[in-house]
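Visitor: return a 3D structure for these sequence lines:
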Amino acid sequence: YQMGGRLAGNIDWRVSYIVTPRFTDNTDGTVTDNLTGLIWLKNANCIADNTGFDNSGTPNDGMVTWQQALDFVRGLNAALYDCKDGSNGGSAQTDWRMPNYNELLSVFDPSENDPALPTDHPFSNVQAERYWSSSTGVGVNEKDAFVVDPGSGNGTGNPKSMFLYLWPVRGGKSLP
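Guide: From the prediction side, this is the model:
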């Protein structure tokens, strides 16, 4: 198993959905994935709530380039941006990051559509367009990063200069 709960090579998607409940709303602006231990922001488009950060493309839609997504995460960790994360007693967490490709894939349930999330998921503002991952690699141009489409739960590579969404994550645990 890889982080994110899928078999190596993404052969069996169903392994990600064997934990009940899959997600726990922590009632502090975060959601815990009970399979992977990853902690996600409940608001899957919190950049849009931070007026002034997203000033490219269509202002305040939350869509940013890959580099802007990395910059937002740095600012989130430095308490420059507010994503309504109350999980640290009102102080900003400092370990938010862009999820890697497997982590981002693991959130989605490909048996569902628009969004490809389990029907009882607690997330808000999940967008219909693709989300950035931190992963670049073999088979993808160095100017590309892997992304995941929440409508289908499938992934692909896209140029880092495109405007897409970011869904910050932190934590996690190794799976057997």
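Visitor: all contacts plus neighbour counts: C-alpha atoms, from now on.
Guide: Fine.
Visitor: and Val107, what is it in contact with?
Guide: 4, 33, 117 (Cα atoms under 8 Å, 6 or more residues apart in numbering).
Visitor: for the longest helix seen in the chain, the distance to its chain's centre please.
Guide: For the chain, the longest helix by residue count, based on DSSP state H, is helix 66-77. Counting by Cα atoms, centre = their mean, to the nearest Å, helix 66-77 is centred 13 Å from the centre of its parent chain.
Visitor: hmm, back to that, of the contacts of Val107, just say which sits nearest to Trp96.
Guide: Ranked by distance to Trp96 (Cα to Cα), these are led by Asp33 at 15.0 Å.
Visitor: what's around the closest residue to the closest one other than its chain neighbours, how many residues?
Guide: In space, and not counting its chain neighbours, Asp33 is closest to Phe23: 4.7 Å by Cα to Cα, 6 or more residues apart in numbering. Neighbour count for Phe23, taken as other Cα atoms under 10 Å: 23.
Visitor: doesn't Gly37 make contact with Phe23?
Guide: No: assessed by Cα atoms under 8 Å, Phe23 is found out of contact with Gly37, at 9.6 Å.
Visitor: quick one: the helices in this protein?
Guide: Using DSSP H, helices in the chain cover 66-77, 101-107.
Visitor: so which of those is the most surrounded?
Guide: helix 101-107 (a mean of 24; mean count of other Cα atoms under 10 Å).
Visitor: next up, for comparison:
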Amino acid sequence: MKYNLLKIGGLSVLLLFANCKNTTNTEKDTKPNANIQFVLSDTGQDKFYDNDGNQIETPNFDDDYYGQDAQFKGIVSSYKDNGDGTITDLNTGLMWQKTPDYKKHNFYDAFDYVDELEIGGYTDWRLPTIKELYSLLNSNGELFPEDLSKSKPYLDTDYFDFEYDKRMPYAGQYWSSTKYVKGPIQNIKIEGAFGFNFADGHIKAYETGLYYNGESGVRNPGNYVRAVRGKENVYGVNDFVDNNDGTITDKATGLMWQKIDDGNAYNWVDALKYAKNSSLGNYNDWRLPNTKELQSIVDYNKKTFPAIDENYFKCTNPDSWFWTSTTQGDFKYTACYIAFGKAYSKDNSKVKDYFDWHGAGAQRSDPKAGKIEDYLMESVNAADSIRIKNYVRLVRNL
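Guide: Below you'll find the model as predicted:
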């Protein structure tokens, strides 16, 4: 992820688009349900923000900003330091490498690295999937590139070790094992694999070192690795049921979803309003999903757009970005979205053509309100597309 310069009026601001625990008025169960196979821990976002990124008091139901991430408390993250260089996630059952080697690995070399790894007497380490890696997200992160002492990564540093790259503090990306299978990324048609950036809170597809046709020669900066061990094909595997009333239940997570979006794109506040006023399926407790919840239904293995299981869900526009309830930590005037269609960006602000730069299934962020022209970017770095009005896929707890 690279930074862009944002101009609003005469003010210039360093811009980075992307990601984001919950506290609540109406608290949900804070312990995992024994029947749930795929435990989604809370994002950790515990404060409320308005369209300008200002922190506000807890909104009441009739307030404009009611329904954002911090309104609803989910399953609290729970970790155990095993004292042998490993950390166990007590919610998911996955065991993690506490301290990475802080070296950047080529995507394919990363598999060799974890194959040879021994920590805590264990030798069955592997690269996590992107859903497993994103399970570690703590959305209270915030990056201050000019003063790293004030920065907090999107990770629980009471348990996991993390170091910023002092030369490029925003470059905190870690590999997942999940390749991008829907096509090439960027404008030079290269192969991508997903990673999560614990420095700036984004998911995107990064260069593997190969072109999409398998040829070598692509510049390959590499990413860090945080290895995982545990049973594969459990965390991140959905178990959908069509309720035949416009709703879909995921028995794996204990969440109910809106089957078909309503076809309208909203700014963030209007999306929150739409959710709280919905009576879909005769339920009145719908809400916008947080980032972990929405990312849980991305289909990363599907080779066509949109990146969702169309046996159960429908996107009225296959080129769809869907809002989450989560404010992006670095730029709190933006909220996170998941791109189920192509995640557009371009080389820099001076060129006109956008490409599928980050890959469907990426998590980015968009301004909560305003007009696109209010966010004029002047940058030599990649510049994400801005929409401001995005789609909604409602969720509720069973």
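Visitor: got a TM-score for the two of them?
Guide: Once superposed, the chains reach a TM-score of 0.67 (TM-score structural alignment, normalised by the length of the first structure), with 143 aligned residues with a Cα RMSD of 3.1 Å.
Visitor: list which of the contacts of Val107 of the first structure are still in contact in the second structure.
Guide: Contacts conserved in the second structure for the contacts of Val107 of the first structure, counting by both residues aligned by TM-score structural alignment, their matches' Cα atoms under 8 Å: Leu117.
Visitor: out of the contacts of Val107 of the first structure, which are inside strands?
Guide: Among the contacts of Val107 of the first structure, DSSP state E puts Asp33 in strands.
Visitor: just the buried ones from the contacts of Val107 of the first structure, in ChimeraX syntax?
Guide: Buried residues within the contacts of Val107 of the first structure, by 16 or more other Cα atoms under 10 Å, are selected in ChimeraX with:
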select :4,33,117
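Visitor: got the contacts of Val107 of the first structure as TSV, with distance to Ser111 of the first structure columns?
Guide: Output for the contacts of Val107 of the first structure, formatted as TSV (distance: Cα to Cα, whole Å):
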residue	distance to Ser111 of the first structure
Gly4	17
Asp33	18
Leu117	8
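Visitor: element containing Asp270 of the second structure, please.
Guide: helix 268-277 (DSSP states H and E).
Visitor: which secondary structure elements does that helix sit against?
Guide: Identification of packing neighbours for helix 268-277 of the second structure by 3 or more Cα pairs under 8 Å, 6 or more residues apart in numbering; DSSP states H and E yields strand 321-327.
Visitor: in the first structure, point out the residues matching the helix or strand just after the strand it packs on.
Guide: Later in the chain than strand 321-327 of the second structure, the nearest helix or strand by DSSP H and E is strand 334-339. Across the first structure, nothing matches strand 334-339 of the second structure (TM-score structural alignment).
Visitor: and the helices of the first structure as TSV, adding distance to Trp13 of the first structure?
Guide: Below are those laid out as TSV (distance: least, Cα to Cα, whole Å):
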stretch	distance to Trp13 of the first structure
helix 66-77	26
helix 101-107	8
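Visitor: quick one, which of these gets closest to Val15 of the first structure.
Guide: From the helices of the first structure, taking Cα to Cα, the stretch that ends up closest is helix 101-107, at 9.5 Å.
Visitor: mean deviation, that closest one versus the second structure?
Guide: Mean deviation of helix 101-107 of the first structure relative to the second structure after superposition (mean Cα distance after the TM-score superposition for the first structure): 0.5 Å.
Visitor: what about the residue lying closest to Ser78 of the second structure once chain neighbours are set aside, how many residues nearby?
Guide: What sits nearest to Ser78 of the second structure in space, not counting adjacent residues and going by Cα to Cα, 6+ apart, is Leu90, at 5.4 Å. Around Leu90 of the second structure there are 14 other residues, counting by other Cα under 10 Å.
Visitor: again with Asp158 of the second structure
Guide: Based on other Cα under 10 Å, the number of other residues close to Asp158 of the second structure is 8.
Visitor: and if you look at Gly153 of the first structure?
Guide: Quick note: Gly153 of the first structure (other Cα under 10 Å) scores 22 neighbours.
Visitor: what does the one 10 residues further on give?
Guide: Per other Cα under 10 Å, the neighbour tally for Phe163 of the first structure reads 22.
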